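Chemist: pasted the sequence and its predicted model underneath.
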Amino acid sequence: MATSFIGKPKNRVDGRDKVTGAAKYTAEFHRPGLLHGVVVSGTIAKGRIKNIDTAEALDINGVVEVFTHNNIPSLAWLDLSYKDMDAPPGDPFRPLHSDEIQFNMQPVALVVADSLELAQYAATLVKVDYEVEEHRTKLADNLADSIEGKGLRAGFTPPESIGNFKEAYADAEVKIEAEYSHGAEHHNPMEMHASTVFYEEDGSLTVYDKTQGVLNSQHYISMVFGLSKKKVRVLSPFVGGAFGSALRPQYQLFMATLAALQLKRSVKVELTRPQMFSFGHRPITIQNLKLGATTKGKIEAISHQAYSETSTFEKYIENIVNWSAKLYDCGNIEQIYKVVRLDVYTPLDMRAPGGATGMYALEAAMDELAYKLKMDPLELRLKNYTEEDMSDGKPFSTKTLRECFKQGAERFGWEKRNPEPRSMKDGNHFTGWGMATGVWDAMQVPARAKAEFSADGTLTIGSATADIGTGTYTIMTQIAAETLGLPLEKVTAELGDSDLPFAFIEGGSSTAASVGSAVQKVCRKIAKKLLKEAGKIKGSPFKGADLEDVVFSDEKISDKNDPSVNMTFSEVMKSRHLEKIRKKYMLLPNMLKQRKYNRNTHSAVFAEVKVDEDLGTIKVTRIVSAIDGGRILNLKTAHSQILGGVVWGISMALHEDSFMDHNFGRFINHDLSKYHVAVNADMPDIDILFVEEPDNVVSSVGAKGIGEIGLVGVAAAISNAVYHATGKRIRSLPLTLDKAMTERKI
């Protein structure tokens, strides 16, 4: 029997370091003589800097320099090839590049001093005079100026309509039409963005950066400053949450690197919590849904139209309207997606970008249709269930959504639901039950991994990918240990270092399928080498044997049919006089195989809410989330991932909203006392179940990736439950008590 670790609920291998403080994050690295930089943020949304006075700040003893657009050198970034791995179409923002102001809180200066406190004080003395221009920051007021949401961007599929929606909708017996919206949401990870740049004696840089991709940050520095990548090493061993905010290099990396190169000193720059609201967010989105069906519930027409915001300098696009064809058997689907250029920073991928947004509106509209048909919402979804993507006719690589519906409904007790709104009451609270479907892409991207097996029986694996709290260190260790038959404690995973083999940015739920498969493959190469060397030993029973003939388990090679015939790894290494076995592997997705299928994860979410009859307060009291995520690599970390997604879904549904004062084009609730997120007291009983079916089309380890799917559909299920409880349909997020209590349009 082979040693089995995959799928087991193993503790995080980095857990002890994190809870004891041994794990160091970007801003915690220090060297003697380290300088501190503080960013000065602009105060207008659009215009130009007429004058910037730094004299008073520079007069302070201990202030080393103040960098502005007036005193930085010409940089290599004038060549647009410096775009990062996650850049949308357009021209990326260039900090301190000119006197132009493109968004409020744009960085206009960097004060560098001997201490953080001194830099903070000196930053208040920098005086900036502006020439103010008229700005526009309100999406709803500028829809007439929208442009087609198309463009070249990795992971984005331009929406295409199928069939004849207008004709089918006109002929439909039952119709619903509704508009849904949500405000801006900001990532707010616990660890704020920071970069610590150590300037080495030879002029090279060792950079600790808050990033989801060290190679992306390395590429950015190299292209902006015209440096050889050999002169730039980027590390990010631990990341205190990111959720997409660290996919792209943020401006503190530019600031810290600029200062270090110009001063030939080591420099640290950490953004404040308000400055975390100055770059990227889930874009404000307005969506219009139309559904047409027969009286028996067969959907015959779907129209999904979305408007979202982007900056004036880049065209940020998401898969917002593309999901209906993946979920419902309908031959007439209209998909329209447009963006509006506003004087804001470019929006940024935020957990399940596009999916969390688009599925909220689609699944709320499905609930509205179910009520109009007087049909159970679950029955409506099953009646229109599809085994193929209607837009291209391709089947799914695997899909256990039907079983997710079944098991989730049974666990929740859905059959006990009274379908009438306001019909279930608990004291002074109306009880509501709602459900929704989730879908997300199951991606695999190129990745490299290396492995080194030593004579002492230890194995080190490495890849430049990140662990943003998802458990990447742990699952890579499990995959390696199981593949080679080693104890977990004899495997060490190295991540988050640009000196390690190539990996794409850690995002899109692609890491487990990509880097995980690369780790599995490189460990198989180690196994193959061990077996070959074992076969060279005099009298070896493994001469000429193939990997399929043997089992690697308990630190030995055994005959598959006769386990008593075996040889320990130690024997092989000692007999063959081997100190190390080193291998590398480059994983390239099998596109010939993969393009024959649609590759997705799915979920079925069931929610219970209680709404106070007098106060309108909404409390989520129960969630059941059934997940179709392929093979689960670690039951404990996977459970944690879905749990976190559900928590975020509750937060999205009831709490999160960034308020902008459009007079100034600035987010005004830019700290954690005013930007509300769900806390422990808001959490209900969350029941998570996995309906597993290994997906060997997506990855050789059978995993699909589950980082995003836990969030998708949760807000819709809660919204639908609120309607069931109150009889009032709220079509904008978050679902706050004022919306529950008033009839005015939000």
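Modeler: Alright, I've got the coordinates.
Chemist: could you use CA atoms for every contact and neighbour count after this?
Modeler: Will do.
Chemist: next structured bit after whatever helix or strand residue 359 lives in?
Modeler: In this assignment (DSSP states H and E), residue 359 forms part of helix 355-373. Going down the chain from helix 355-373, the next helix or strand is helix 377-383, by DSSP H and E.
Chemist: which helices and strands sit right next to that following helix?
Modeler: For helix 377-383, the elements it packs on are helix 355-373, judged by 3 or more C-alpha pairs under 8 Å, 6 or more residues apart in numbering; DSSP states H and E.
Chemist: quick one: the helix it packs on to chain centroid distance?
Modeler: The chain centroid and the centroid of helix 355-373 are separated by 23 Å under C-alpha atoms, centre = their mean, to the nearest Å.
Chemist: in that helix, what's buried?
Modeler: Buried residues in helix 355-373, counted by 16 or more other C-alpha atoms under 10 Å: 355-371, 373.
Chemist: cool, and stretch 69-89?
Modeler: Going by 16+ other C-alpha under 10 Å, stretch 69-89 has these buried residues: 69, 76, 77, 82, 83, 84, 85, 86, 87, 88, 89.
Chemist: hang on, residue 307 in a helix?
Modeler: No - read with DSSP: H, G, I helix; E, B strand; the rest coil, residue 307 is strand and lies in no helix.
Chemist: one more to weigh against that first structure:
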Amino acid sequence: MTTAIRPKTSVGSVGVAHTRVEGRDKVTGAARYAGEIPFTELAHGWLVLSTVARGRIRSVEDGPVLAMPGVLAVLHHGNAPRVESDFIGMLGVPPDPTAAVFQHDRVPCLGWPVALVVAETSEQAREAAEALVVHYEQEPHDIDFHAGRPDAVEADGTMPAVAQKGDAAAALASSAVVLDAEYTTPEEHHNPMEPHAATARWDEGRLEIVDSNQGTAWVAGELAMMFSLDPGAVRVVSEHIGGGFGSKGVRAHQVAAVLAATVLQRPVRVVMTRRQMFSLAGYRSPTTQRVRLGADPDGRLRLLEHDSLSQTSTVYRFVEPGAGPARVMYDADAHRTVNRVVELDVPSPTWMRAPGEAPGSFALESAFDELAEKCGIDPIVLRERNEPEAGPVSGLPFAGRNLLACFREGARRFGWAERDPRPGVRREGRWLLGTGTAAASFHAGALPSTATVTAHPDGTFTVRIGAADIGTGARTALTLVAADALETEPERVRVRIGDSDFGPAGIAGGSMGTRSWSWAVMAAARDLRERLALTAGIPPEGVTARSDTTDALAALAQRERHSFGAQFAEVAVDTATGEVRVRRMLGIFAAGRIVNPLTARNQLTGGMIWGISMALHEEAVRDPATGGHVGPDLANYHVAAHADVPRVEADWVEDTDPDDPVGIKGVGEIGIVGAAAAIANAVWHATGVRHRALPIRPDRVLAAGTRGAGNA
């Protein structure tokens, strides 16, 4: 027997750029995704979605379809097994009833799942599903989202609906400068590269799901409750995921696959089409946001009010917390923020990269730029003058708040000091040029997780944790964290993830994944080292240590922990066509301990590029007549392409937290926050005209026109 831990010959792995450990498998096709893994006797299910926006199902004519070649079953509300949906899941919220498919005859929105056709091949299932006739009793629908809805209500979500302090009326009366403006953002969709896909099968009384999701323990736990199973009777595997952004939780396709596998007693795979994802995978709700700021002549805030309205479905209340960023970013004598929702006949929205912060920062940071203009001071100086010493609402101390360090470094590298503050004065031929900036923040949270680390006689280690790598590089980051904790080389560490049998673990969401999992891995590795110090060697089966961070997380609740950032953008606006081109972007972030600079920079720039999409392209439009989307596909839903992406740079400043044993704050979402506002502020600087509605389309630019310096 040999000892497992060998001295390292190089410096620590954390903080050193490292290519993805699974990179070769992905680019060569060796890595298999959920819809590619073979199964014996695999059947294929194809979802049938409603063609009306509100009503009831009168009948499903499944007889002719059942007679079609290869068709094995047609499941609908009249024959599907029952499932449970009245419970609170792992994330503290009930499941979206959209996932509890075929349980009743109600249709609450266009694109509601009404049936599943199962056949021997995917082609047979699709042909039969498209031939299935469903009759409806149609009812009038309402999808009219706007700020004046009288039925909008204050709603808690991931945070209380209302947070306030001080006397708003008195603060407004004493303000020398007042800004009162409304900002809007449209409905936006995730569209990860890999569609939602799941295969379900029963194996000796145990349900096994091969899926593409953001948390195997999360999905396994909710499926166990839905099907009234013991938690140990469900296993979910999700080794490789081609993107998620918040959409890959418990969805209709997994439940439909389980129902069909239960009826047929053979493996069944259900894959969403791209068009189906527009109805079934969730989306970012549109918002209308009113921001009212009152300030002294020097820009110091007396009043900060932010009211954010989003939409939700009639079956599930999801709140897009757009007013949340204001509770963290700036202080004022009087402070009031509120999140409201209105229930409409639309599919349920869900978490989407930087939920709340992405649309909320557009409104807040645009408003701050407008206030800076009114006060005649630099936008960065305005933020300096309103930098809080503690949480503006919570009063809790910050566990590191290096926002101003981000602005100082960003301004230096971007050349902000040379900026002429007057709008509409820089021109290159037909192009007007402008620059803008905005702040960013995102909460640094963590979820309880478990991990095991095994030392093998050959000097290698295996880490097992129910993590999910949705393209963020988490598998590589955990390899580096484990290598450092074990004081060995990354090449001696194998990290296995994406299996609910590895135990409970946090989700890949909320920028909490790598932070949560690293904590568990570090704890298990520390315990393993202590155990190995007491043994003379490693037995053939190895030595394993296990960790559970449930109790350790409570100590971090006494401080506000956030990543911060400063976004900078330069744009060119064509006065003849209305086209807006982003020429360059720079983001400087304070995001705690950076585990892998290579993948961290990838995440930050990816978020910034999505900010370009948000500012200039993305907009899902609904037809009032049908209640559905106009062009729910990637041909009609525009996103930033290669030609739209300029020089995008991301970097970070030192950002340590001495009270946090992990030190990671997360980089998955902070990159998109503030990016759209920086671009919109740059468009104002170029043209002298404010655009408070996203996206800033050419027709909107042409309609608004341009103004010369001093007339904005």
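Modeler: Sure thing, it's come through. Keep in mind the model is a prediction, meaning the values are calculated, not measured.
Chemist: if we can go back for a sec, which of the buried residues of stretch 69-89 of structure 1 lies closest to residue 254 of structure 1?
Modeler: Distance to residue 254 of structure 1, by C-alpha to C-alpha, is smallest for residue 77 among the buried residues of stretch 69-89 of structure 1, at 11.1 Å.
Chemist: I figured that closest one hits residue 223, correct?
Modeler: Yes - using C-alpha atoms under 8 Å, residue 77 of structure 1 is in contact with residue 223, at 6.1 Å.
Chemist: residue 731 of structure 1 -> structure 2?
Modeler: Under the alignment defined by TM-score structural alignment, residue 731 of structure 1 is paired with residue 692 of structure 2.
Chemist: now do the helices in the stretch 601-746 of structure 1.
Modeler: For the stretch 601-746 of structure 1, the helices defined by DSSP state H, counting those that start in this stretch occupy 635-654, 714-726, 737-741.
Chemist: any idea which of the ones you listed is most buried?
Modeler: helix 714-726 (a mean of 31; mean count of other C-alpha atoms under 10 Å).
Chemist: which one is the residue mapped onto residue 383 of structure 2 from structure 1 nearest to, not counting chain neighbours?
Modeler: For residue 383 of structure 2, the aligned residue in structure 1 is residue 381 (criterion: TM-score structural alignment). Among residues not flanking residue 381 of structure 1 along the chain, residue 328 sits closest, at 7.6 Å (C-alpha to C-alpha, 6 or more residues apart in numbering).
Chemist: can you give me the distance of the residue in structure 2 that the one you found lines up against to residue 403 of structure 2?
Modeler: Aligned counterpart of residue 328 of structure 1 in structure 2: residue 330 (TM-score structural alignment). To residue 403 of structure 2, residue 330 of structure 2 is 11 Å away according to C-alpha to C-alpha, to the nearest Å.
Chemist: now the helix holding residue 359 of structure 1 against helix 635-654, angle please.
Modeler: 70 degrees (axes from the mean of the first three to the mean of the last three C-alpha atoms, to 10 degrees).
Chemist: now helix 355-373 of structure 1 on structure 2. Mean distance?
Modeler: When structure 2 is overlaid, helix 355-373 of structure 1 sits 0.6 Å from its aligned residues on average, using mean C-alpha distance after the TM-score superposition for structure 1.
Chemist: in structure 2, what range does stretch 604-611 of structure 1 match?
Modeler: Using TM-score structural alignment, the residues of structure 2 aligned to stretch 604-611 of structure 1 are 566-573.
Chemist: many thanks, I have nothing further to ask.
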